[in-house]
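*Asks:* the following block contains a protein sequence and its predicted model.
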Amino acid sequence: MSAHLPPPHGPRASLAAGDPKKTDHGGEPTKKLPSCCGAGDHQHPKKPGSSGPSAAKLALGSFLGVVVLFAVDVSLTGAGADQRLRHQYQHYLGGGGGGRAEGAPAPPSWLSVPNPSNFTGDLLSRWLTPGGSPCRDARTTNISIPVLDDAVTKLSATEIHEFTFWALDDTGLRRCLGGDFFEIDLSGSAWKSRPPVVDHGDGSYTFRLQVAPRFATEEFHLTIVLLFRSFEGLKFSSARFKYRAELRRIPLFFRPGNASLPALETCRAADFGRDVWSGRWTRLAKNDNCDDVDGAGRYRCLEPEYPCEAPWCNGPLGVLESNGWVYSAHCSFKLFTADAAWRCLDGKWLFFWGDSNHVDTIRNLLTFVLGVEDTSAVTRRFDAVFTNPSGQAGTLRITSIFNGHWNMSMNYLGLHSLRHKGFRQLVRSYFLGDDRVPDVVILNSGLHDGCYWSSLRSYVQGTEYAVQFWAGLMAKVRSRGLTVPRVFYRTTVATGGYARDLAFNPNKMELFNGVLVEKMRQHGVLTGGVIDNFDMTFPWHYDNRCNDGVHYGRAPAKLVWRDGKIGHQYFVDLMLGHVLLNAICNG
């Protein structure tokens, strides 16, 4: 089960279990466009003696056609053009505007996930689907992937490979109802990604794989874990229903081939318009002598100025303190030096509203990127101005309001905290109190929602109330003649290790993220876009090597962590800090 659901309307093409399909343009199956004048089309007979249009008319028609196509091309490939229209247009022209011969392979493209349609309504419908037959009421205990189960699989790099598998009960029969939550991981020594999964609602699930040629020389493993069954991850006390069984660990090999993927470009404002990301972590360097942390608990494995390899990022890779790992999605991210970050943030006001992960991100941004050593002001609730410690110009105001509870010393209310009148007034005061409002707002639902809402339906009602509050607040800012802040939603993390079973488990948080993003889109709140931290954290959530279960950015310290080893890697959250800077600065 995943947040990626198939279109709710229209027939779904059937797939034999395990059949791989090559796809084109965001994973959609390549289709032939109907010909307007192909063989067999009826044509009007010519008049006797007619030789057809004159050469002058043909030339004029061709010229006008080129003008029209050029105008369409400009309008659909411009910075403000709708991405879906742009993709449809490029698909119509055959990928590059010049078309391609019939039967020729489609040009390679990056795997992507389309923005879901009617996500909340479709999810509620699936959640409430009754049983009533053996294949519906049976419990999933295994899966069937014939193609991958039968032999060692070698796949070509760059291409998007799609596989379908079926949920099986304990007798080996197929189930005919969805709702299972599968954690799927594609990993090698220098590649980690979360293949997007589609639950078709009939017991079948589809996932897609893609690896760039640069990393196709090693062995990969495809791991499939069944964490929860039959939407039981949405239960209020989900730990009682965990299944957590590793059903497959399949070795895969990718052939580099001669094809290459389009170069990733540095993320710009329009790139944050996607509701769901499908990125990957790649390892571009490794210091084999840096297996342990230093005395301060830091992983300073590469020199700070160690350059990143294009197109995976732009800037000094060493600043992530990740021993070579970096995240990229449908675009790549600039890694900021302190000077570049201060030039961008000077004079800005950032407003954060979310769970305690925000606290970690703010502290890591100040410490590792901006060079601010004293971060004692960074608590659950604060409003402070920071100055550039280098002595150069630079001031930055940050306001952070913890939303886990209206009382900042308490927890587990989440969005319900807005039902408290005093808390609502506190939030409003930063937008209605004087003639300046924050430049950027970063919202987060938070893990606390997983512990508060007793059902999916009650959460949907809670999101409606919360989003109406934020929409109304932005409307009041607009009515005062002030510039409305750019509002981003940072999706909630995928909880890791032991926390994968608890009330804020990844199954619930992925679905909660989808509901809230859709509500914000419907009410026009997301003027900035989405930052998919769920996708960023998921490849690292299987154990506690990079998290304490619910945080990915705890301050470094040379201490024994939950996995019994010394140290705690914080680079996943530090990467998020750079992604936030891309969203703020590259617009």
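*Replies:* Perfect, thanks for sending it.
*Asks:* when you work out contacts or count neighbours from here on, use the C-alpha atoms and nothing else.
*Replies:* Will do.
*Asks:* ok, the nearest residue to residue 410 once chain neighbours are set aside to residue 217 distance?
*Replies:* Distances taken as CA to CA, 6 or more residues apart in numbering put residue 404 closest to residue 410, at 7.3 Å, once the chain neighbours are dropped. Here residue 404 is placed at a distance of 45 Å from residue 217 (CA to CA, to the nearest Å).
*Asks:* for the residue nearest to residue 410, helix, strand, or coil?
*Replies:* coil (DSSP: H, G, I helix; E, B strand; the rest coil).
*Asks:* how about the helices in the stretch 1-150 of the chain?
*Replies:* Applying DSSP state H, counting those that start in this stretch to the stretch 1-150 of the chain gives helices spanning 55-77, 83-92, 119-127, 134-137, 146-150.
*Asks:* including distance to residue 284, could the ones you listed go into CSV?
*Replies:* Conversion of those to CSV gives the following (distance: least, CA to CA, whole Å):
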stretch, distance to residue 284
helix 55-77, 32
helix 83-92, 30
helix 119-127, 36
helix 134-137, 46
helix 146-150, 29
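*Asks:* okay if I get those helices as a markdown table plus distance to residue 579 and mean neighbour count?
*Replies:* Below are the helices of the stretch 1-150 of the chain laid out as a markdown table (distance: least, CA to CA, whole Å; neighbours: other CA atoms under 10 Å):
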| stretch | distance to residue 579 | mean neighbour count |
| --- | --- | --- |
| helix 55-77 | 25 | 13 |
| helix 83-92 | 21 | 16 |
| helix 119-127 | 26 | 16 |
| helix 134-137 | 42 | 16 |
| helix 146-150 | 35 | 14 |
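*Asks:* let's bring in a second one:
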Amino acid sequence: MVVVWTVDGFTVRSVVEAWSWRYGQDSFSLSSHFPPNSTLSLHQNLTFSDCSSPPCSPLSLDQNQTNVNITFSEFSETVSAENSSSSSSGVSDELDKKTPVKPELRGLSTWLSSDLEPNLTSSLLARWLAPGGEPCKDSKTDRISMPGLDDGKLIELSAAEVHEFFFQALDESGKPRCLGGDYFETDLSGDSWKSRPLVKDFSNGSYSISLQVHPDFVGVYNLTVILLYRHFEGLKFTPWRFVHDRVVWSVAIRFYSSIAQLPKLETCKASDFGKDVWCGRWTRHGKNDDCKIGNDGRYRCLAPDFPCKEPWCDGSLGVLESNGWVYSTHCSFKMYSAESAWKCLKNRWIFFWGDSNHVDTIRNMLNFVLDLPEIHSVPRRFDMNFSNPNDPSQTVRITSIFNGHWNETQNYLGLDSLRDEGFQNLLKKYFSEGTIPDTVIMNSGLHDGVHWRNIRAFSVGADYAASFWRGVMLSVKQRGLAWPRVFYRSTVATGGYARSLAFNPYKMEVFNGVLIEKLKKAGVINGVIDDFDMTFPWHFDNRCNDGVHYGRAPAKMKWRDGKIGHQYFVDLMLAHVLLNALCAS
């Protein structure tokens, strides 16, 4: 595509390759969505300052300028700044001064969004098996080039808008690659905002990154891009042999106020859980700098009745014990009190099938939300009734079946545990009674990451699992009973050291997508709870996880990272999100 535009009186011609209105898919086979009236806009005022040595001299664009960055922003500007690689909290106070409002051409934006690519599995296999034979295909990515933005200077962008930047994968000699499959971890962090910018893979060595900040959170941020794996190597049976884990881009960005606005988030309804992939963010609405860990390992930083701030959540934010952080996505979530949670769960039967993260989440829901602190643990496999300590007439039945192995004392089979007839019969039994679970929450991934030798083998296992569960649900329907509501809770983004292991986040994200596709095609699931997106902003270290679990019980003990205690609020947020799914009208 040939683009011609004028900047400061100069006519600039640039050939932009690897672009179509349809975009492409990112390295996890997701498709991005922008408003239908979005205009393909280019950087205005394209003047860059070279301040490597004083005095600063402007670098003007000329007739031969190529690869000028394209974004969906009507106005974006690059200015000089020092220490641009610092984190947002370390950027000088000078950068935090309020930036004047600058003109925008459009007043209404939309939230960054993404969905699974149609025919995800077949497309993924085709790209994985794409032949090489050329130097640009057989080489490995070593770094990236983002023309016009490689100098590390502070970038200014308008809040509310979706900004998309293109970059090119380069090999060790600095030559462009012409195959995709690289896995980039992205992080956009400020004092009160943490999110994962969306990466798209055009399958020819070029990529793009899209980011967005709400106008309520203008300020200076740090954008970090990490190359974790090259060319599908994270999907291998022994990914630790291939992990790259190198920061390839880090830049400070100032988001400034503009007239552009985003639609107000609404509290999640039942239909909101029909979205396969979430593009959320964590925002902060309170902070206690003097907060210390309690003797029981808990962080009671804010009062339990510390209120949520609309529209980011509804209820008491203090119950999350997150020191002000809360997660939201295309909708926001209600924080449940014990009273409202019991009212919702009264006479319900919830069936869990998945890994040990289910065990942690159930215990956290019982302890923190349902006011049952005396339950210190639950086993991998159980079927129990729980009563409201303040109203024994309110009871809920919870069944949890571990699927890491058909033998509950063992591990690392995942979906292949369904090959055992005894395990199949155990599951079928719960759906053969006079009453059946009204809601099923299923998951698989961590144990699958260790078990399956490649993505093709996992896709076969996912097909088998989808077929099994479809058979179970059809048997329910044939008996004249209502089909349960079934949610897939996506596998967590494994953290810290686990990012290099068999259940690394690249493999888990791909496995999530493949299994969701199979379950949807079989007509098994009604919705998705995207715990991968929820955990991703906190997965870069082990402060909120032990590598594979985000909900380990609070304890004032030495944690995986050497510090005393750990943060457990990410899984507690999941407990509230599950209640939103269970109770939504």
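*Replies:* Okay, I see it. These figures come from a predicted structure and were not determined experimentally.
*Asks:* give me the TM-score for this pair.
*Replies:* Here the TM-score for the pair of chains, by TM-score structural alignment, normalised by the length of the second structure, is 0.83; 500 aligned residues with a CA RMSD of 1.7 Å.
*Asks:* of the helices of the stretch 1-150 of the first structure, which is nearest residue 336 of the first structure?
*Replies:* Checking those against residue 336 of the first structure by CA to CA gives helix 83-92 as the closest, at 27.4 Å.
*Asks:* what's the matching range in the second structure for the closest one?
*Replies:* Aligned using TM-score structural alignment, helix 83-92 of the first structure spans no residues in the second structure.
*Asks:* how far is that helix from where the chain is centred?
*Replies:* In this view, helix 83-92 of the first structure has its centroid 21 Å away from the chain centroid, taken as CA atoms, centre = their mean, to the nearest Å.
*Asks:* next, the angle from that helix to helix 55-77.
*Replies:* Going by axes from the mean of the first three to the mean of the last three CA atoms, to 10 degrees, helix 83-92 of the first structure is angled at 140 degrees with respect to helix 55-77.
*Asks:* what's helix 83-92 of the first structure packed up against?
*Replies:* Counting by 3 or more CA pairs under 8 Å, 6 or more residues apart in numbering; DSSP states H and E, the packing neighbours recorded for helix 83-92 of the first structure are helix 55-77.
*Asks:* of residue 404 and residue 217 of the first structure, who's got more company?
*Replies:* residue 404 (27 against 13; other CA atoms under 10 Å).
*Asks:* ok, now which ones touch that one?
*Replies:* Contact analysis of residue 404 of the first structure by CA atoms under 8 Å, 6 or more residues apart in numbering lists 354-356, 410-415, 417, 446, 448-449.
*Asks:* isn't residue 110 of the second structure right next to residue 262, touching?
*Replies:* Yes: applying CA atoms under 8 Å, one finds residue 110 of the second structure in contact with residue 262, separated by 5.6 Å.
*Asks:* what do the two both touch?
*Replies:* Residues touching both residue 110 of the second structure and residue 262 (CA under 8 Å, 6+ apart): residue 160.
*Asks:* which one's more surrounded, these two?
*Replies:* Between residue 110 of the second structure and residue 262, counted using other CA under 10 Å, the more crowded position is residue 110 (19 against 16).
*Asks:* how near is the counterpart of that one in the first structure to residue 502 of the first structure?
*Replies:* Aligning on TM-score structural alignment places residue 110 of the second structure opposite residue 109 in the first structure. Here residue 109 of the first structure is placed at a distance of 37 Å from residue 502 of the first structure (CA to CA).
*Asks:* do the same with residue 559 of the first structure
*Replies:* Counting by CA to CA - residue 559 of the first structure and residue 502 of the first structure are separated by 25 Å.
*Asks:* more crowded one of those two?
*Replies:* Higher neighbour count among residue 559 of the first structure and residue 502: residue 502, with 23 against 15, using other CA under 10 Å.
*Asks:* what's the burial count for the nearest residue to that one once chain neighbours are set aside?
*Replies:* Excluding the flanking residues, the one nearest residue 502 of the first structure by CA to CA, 6+ apart is residue 239, at 5.0 Å. If you count neighbours by other CA under 10 Å, residue 239 of the first structure ends up with 19.
*Asks:* residue 239 of the first structure contacts residue 507, doesn't it?
*Replies:* No: the criterion here is CA under 8 Å, and residue 239 of the first structure misses it with residue 507 at 11.9 Å.
*Asks:* just the strands in the stretch 201-350 of the first structure please.
*Replies:* Ranges of strands in the stretch 201-350 of the first structure, per DSSP state E, counting those that start in this stretch, are 204-209, 219-228, 245-255, 280-283, 313-314, 325-328, 333-334, 349-354.
*Asks:* now the helices: where do they sit in the stretch 201-350 of the first structure?
*Replies:* Shown for the stretch 201-350 of the first structure, the helices assigned by DSSP H, counting those that start in this stretch span residues 338-345.
*Asks:* sorry, back to before: so which of the strands of the stretch 201-350 of the first structure is nearest residue 340 of the first structure?
*Replies:* The nearest among these, by CA to CA, is strand 333-334 at 10.3 Å.
*Asks:* quick one: residue 384 of the second structure from residue 329 of the second structure, how far?
*Replies:* Taking CA to CA, one finds residue 384 of the second structure at 32 Å from residue 329 of the second structure.
*Asks:* can you show me the strands along the stretch 351-500 of the first structure?
*Replies:* Counting by DSSP E, counting those that start in this stretch, the strands of the stretch 351-500 of the first structure are 381-387, 395-402, 440-443, 486-490.
*Asks:* what would those look like in TSV with distance to residue 294 of the first structure?
*Replies:* Output for the strands of the stretch 351-500 of the first structure, formatted as TSV (distance: least, CA to CA, whole Å):
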stretch	distance to residue 294 of the first structure
strand 381-387	28
strand 395-402	30
strand 440-443	33
strand 486-490	31
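*Asks:* mind putting the ones you listed in a markdown table, mean neighbour count included?
*Replies:* What follows is the strands of the stretch 351-500 of the first structure, written out as a markdown table (neighbours: other CA atoms under 10 Å):
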| stretch | mean neighbour count |
| --- | --- |
| strand 381-387 | 15 |
| strand 395-402 | 21 |
| strand 440-443 | 23 |
| strand 486-490 | 24 |
